[in-house]
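[1] sequence unknown, structure follows:
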């Protein structure tokens, strides 16, 4: 991993040195008679400028290729900036980060020194310099942000009395709890520290809001790393959120100092608006309407949220690009139409500029009202850039505009790059813009004299094609992060997006407006009908056979191969863009054949999953709906109910241990797994260990326990974290190997 991570910047330096030598080559090659082959060979050794001439011509061809392909550095600079951020997360230690920075700067420096005004190669020279600097900027930025905002986790679980102020409050009625982010001070050092605790809904009350000072007792845990390799990494998110621990409240919460009057703060307005909407509509429609109005999605039941996810409609529940764009577009169109009715103003003021300003105010207000979460702010920034382009008379939807929006977001939150929200949002936008920049698509959508039915058919066809392209672009990203993806999202979105954009959201806005006069009830009834229809669409597509694709852990190499091919296909111009299909097809094949680990062991050793041996995943203990078991099922690429190991005919279990044999390609593997922490005679345990290849236990095992290959006891798991074991390759993937020397 480490060697491959540094290879890119090092290869940039090598290529720069290689091309710089070409710039020193002479033009032309003296002719050599056919009969002087031997002498020619000697001259090739003694006159190296001939090789340099060939290299120089290669650089000329590169320059001509970039010019002929209408190469646009703008989007690729954003890619290089993102690559620098990604390398910081991927490379394991500061030594590698520093080496990458110096290698990139060396590549740019060589381009400056050796290609200056040489043979007209300014385009290639400028590209190398700009890409090198962008990569360094990205890596340095995320390194600096990590150092500034990262919160050191507490060293071990503990029970603590906390005197703190509430920073954030998040209500989650569907989970029966409220989450509080607290600011306190360490007892020993007095340094500030932040916790996130869960408060049962029955203990919650309205006085526990932002700014209040409280005292409570809580069980605290360090933020959890991935439970097994490839699982969700909450510790990394907590590091950038500044959280040192998470936990749950024990007992009553004492209000020491009430919060200042906050009737008109954004969070208070958001909560009141959410509660108002849920009062007008019951059950899931009310929860979804509250999400659209205020961004509060904590009341959506789990089964309905799963149906939306499996149908490819989860994006409708997250206030992001679709919702912000709908608000801004509606405001822009309404403003420009109303202003055009005033001739005096239309003759004296540039109406697109005024309409864009009104739409910008509406977009910013909606972003603040819905909580100003990172995805919403990101979408608002992109929409504001589109408005600026419209006001200036520029092309609003271009890859350069997308690149500017991506750089703006990454400059503020570089850690967003590795999150699914950023990747899915920009992958969808890039797919849309690239598709609609294709000449044939432009011709297909061009205005023409035709009936409304044919016009509607063309629009529906392009909407379906757009949805299909988006689904294909997002599926590898979704599988990489969540290990499951809906396959019918294009068809579901064909109905759901117009329904939400042109029916539900306008009705919600109208109902809220009419509620000012107390006459919004009929419109709320219509909102409920539209949301019932949305839920019906979600459940219909989610329940179809083969509606969900499951996948085990996808390797980072496969993902980089996909991203490289997709970006090449989207950002390049001309026939050369088709070269991106090769890595796309190859990565798709690797995703399909991604291997399932034979053994998955959680970081505490209390849960294991055994795949590839039975029709269902074998687990040590049944914990239906549990977090650990859900992760094991996802990474095994199955949604079937697991089978308890003790019920498997090929296992032999006592009260303390289970022993079983796993089939491999070349041999069978004997495994011994501890079922509990009960004491066992050391001599008997040592004899049992000597007869097996692998021992797994949630407790410390004595040194006398020596299996033939691997002993994964509590000490080993505490050091290495969860395990993914591939028997045929004799390979053990660990969580610790993925973490490197990052702070979390």
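    Cool, the structure landed. Note that the structure is predicted; figures quoted are calculated from it, not measured. Numbering: from 1, shown residues only.

[2] for the rest of this, base every contact and every neighbour count on C-alpha atoms.
    OK.

[3] would you confirm that residue 461 belongs to a helix?
    Yes. Counting by DSSP: H, G, I helix; E, B strand; the rest coil, residue 461 falls inside a helix.

[4] would you map the strands across the stretch 401-550 of the chain?
    Counting by DSSP state E, counting those that start in this stretch, the stretch 401-550 of the chain has strands at residues 484-486, 548-550.

[5] now those strands as TSV including distance to residue 477 and mean neighbour count?
    Listed next are the strands of the stretch 401-550 of the chain as TSV, based on distance: least, C-alpha to C-alpha, whole Å; neighbours: other C-alpha atoms under 10 Å:
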stretch	distance to residue 477	mean neighbour count
strand 484-486	9	24
strand 548-550	13	19
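
[6] pipe these into JSON lines and attach distance to residue 331 per row.
    Listed next are those as JSON lines, based on distance: least, C-alpha to C-alpha, whole Å:
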{"stretch": "strand 484-486", "distance to residue 331": "33"}
{"stretch": "strand 548-550", "distance to residue 331": "37"}
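
[7] for those strands, which one sits closest to residue 534?
    strand 484-486 (16.1 Å; C-alpha to C-alpha).

[8] check which helices and strands that closest one is in contact with.
    If you count contacts as 3 or more C-alpha pairs under 8 Å, 6 or more residues apart in numbering; DSSP states H and E, strand 484-486 packs onto helix 302-310, helix 452-482, strand 548-550.

[9] take this one as well and set it beside the first:
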């Protein structure tokens, strides 16, 4: 219904904002919003929940104000908070109860319940209660980007707001002189834009390193984009709430129409800024840097006195150890279908002409590569493939024939990708790394220094990063899997897939052919 009334990419974004359906948004618009740092408005999370709760509270308190006798005798703020709590609970349900929305609902619910009990709504205590609730409901989210970035941003904003409030409370200010309405309005506008800019700077600074750690990208112009887009988004979300309230009565079309116009402006602004944004890929950073910055953030937000200065050494240590990591020489997807290898000159060689775009984009950012080099495929019997693998030039792309792909890393190591154990056996004589895309296969190499990775290993341990020894060409490569054992509870399901059990892909049984008798024919 939303798509039909709004239409185009604006309709897809409107559907994502209201009910969390993001599949139809064009890729170029998604990428533009990621490059400009405003993609957070698409995922139903804290921004959307807060705008919905704020809109409901504003409407109800405004409605109660029309009846001053009732409003003066009753706790109408609590009534509005209770209605807002019910509203965001309903929003959580019909948006699909995704993890980001679940976390945001818990945080806002704690704040609204605090209002019901006459407690301060936005404090570190409430943030801690929200974190405990999320950990109890979804403990695996602690190591995910959604949990880390949202709580880092919220903690930084609460800490900065508390510090600013303490600073203003210690100042003695004279009553402001009377000014004209134009001066008053312009001053409020400047203060509002300044507050929005500081909010973006504080939240962006608190989450920047987590974004680099998880996604290997930053948004250099995110401050400009958020300043330009957030006023529009606030109006758009208000219209979205109004359309949801009037939709049962068939009166939603004017709100959706105006919502579409606002989204058109948002798309145009993000596209314009994205075209002028510098390259946002930054490569891998070290875990030590993330840990140091996390400690600095905790100290800076939790301390309330001069002890906040203790965060500075940890922040400096985090900046100095950013590059203290090594880039993988080969990356292998967890389904064993895709292998990628940086070959120099900003190029990334892959073994498939039609590779998974999402995976390759992530790998390009992690390895700071700009170009994908597709494999060269030869037909059976093609003499051009009949070359000695040791004669492959360092930094070569993948050459594929008869179920076997070969490539040579710039260090001289040879990488082989085979369909099964039979096609992998010849590579034991010369390859340093052999990847077998077959869950039933085991290593065909005996007394060999080749590192053999099978589909079954990847199914049990996730995607892999391989490192060749830069000091010795004859030393066996080392491998690091995404999932380290022992398994966490949320990894247990990996044991039970067909690939993890060493079984071939499932084949539907053929239906038996029923022969009819001549009389029936």
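    Received, thanks. Since this is a predicted model, take the numbers as computed values, not measurements.

[10] next, format the helices and strands packed on strand 484-486 of structure 1 as JSON lines and append distance to residue 144 of structure 1.
    Formatted as JSON lines, these follow (distance: least, C-alpha to C-alpha, whole Å):
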{"stretch": "helix 302-310", "distance to residue 144 of structure 1": "35"}
{"stretch": "helix 452-482", "distance to residue 144 of structure 1": "26"}
{"stretch": "strand 548-550", "distance to residue 144 of structure 1": "37"}
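
[11] relative to residue 322 of structure 1, which of those is closest?
    That would be helix 452-482 among these, by C-alpha to C-alpha, at 13.1 Å.

[12] quick check: buried residues in that closest one?
    462-482 (16 or more other C-alpha atoms under 10 Å).

[13] stretch 72-89 of structure 2 now?
    In stretch 72-89 of structure 2, counting by 16+ other C-alpha under 10 Å, buried: 76-85, 87-89.

[14] ok, now stretch 266-284 of structure 1?
    266-267, 269-271, 273-275, 277-278, 280-281, 284.

[15] same check on stretch 354-373 of structure 2?
    Those buried within stretch 354-373 of structure 2 under the rule 16+ other C-alpha under 10 Å are 360, 362-369, 372-373.

[16] stretch 330-344 of structure 2 too?
    330-343.

[17] in strands only, show me those residues.
    330-332, 339-343 (DSSP state E).

[18] farthest pair within the residues you listed?
    Greatest spatial distance in these: 332 and 343, 15.3 Å, computed using C-alpha to C-alpha.

[19] mean deviation (superposed) between the one helix or strand residue 357 of structure 1 maps to and structure 2, please.
    According to DSSP states H and E, residue 357 of structure 1 maps onto helix 351-369. When structure 2 is superposed, helix 351-369 of structure 1 averages 2.7 Å from its matched positions, counting by mean C-alpha distance after the TM-score superposition for structure 1.

[20] can you put the buried residues of stretch 266-284 of structure 1 in CSV and add secondary structure and distance to residue 40 of structure 1?
    Conversion of those to CSV gives the following (DSSP: H, G, I helix; E, B strand; the rest coil; distance: C-alpha to C-alpha, whole Å):
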residue, secondary structure, distance to residue 40 of structure 1
266, helix, 81
267, helix, 81
269, helix, 84
270, helix, 82
271, helix, 84
273, helix, 85
274, helix, 84
275, helix, 87
277, helix, 87
278, helix, 87
280, helix, 91
281, coil, 89
284, helix, 83
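
[21] which single one of these is nearest to residue 389 of structure 1?
    The closest of the buried residues of stretch 266-284 of structure 1, once distances to residue 389 of structure 1 are taken by C-alpha to C-alpha, is residue 266, at 29.4 Å.

[22] now do the same for that closest one: its match in structure 2.
    When structure 2 is aligned by TM-score structural alignment, residue 266 of structure 1 is left unaligned.

[23] so who does residue 266 of structure 1 touch?
    Residue 266 of structure 1 sits next to 368-369, 371 when contact means C-alpha atoms under 8 Å, 6 or more residues apart in numbering.
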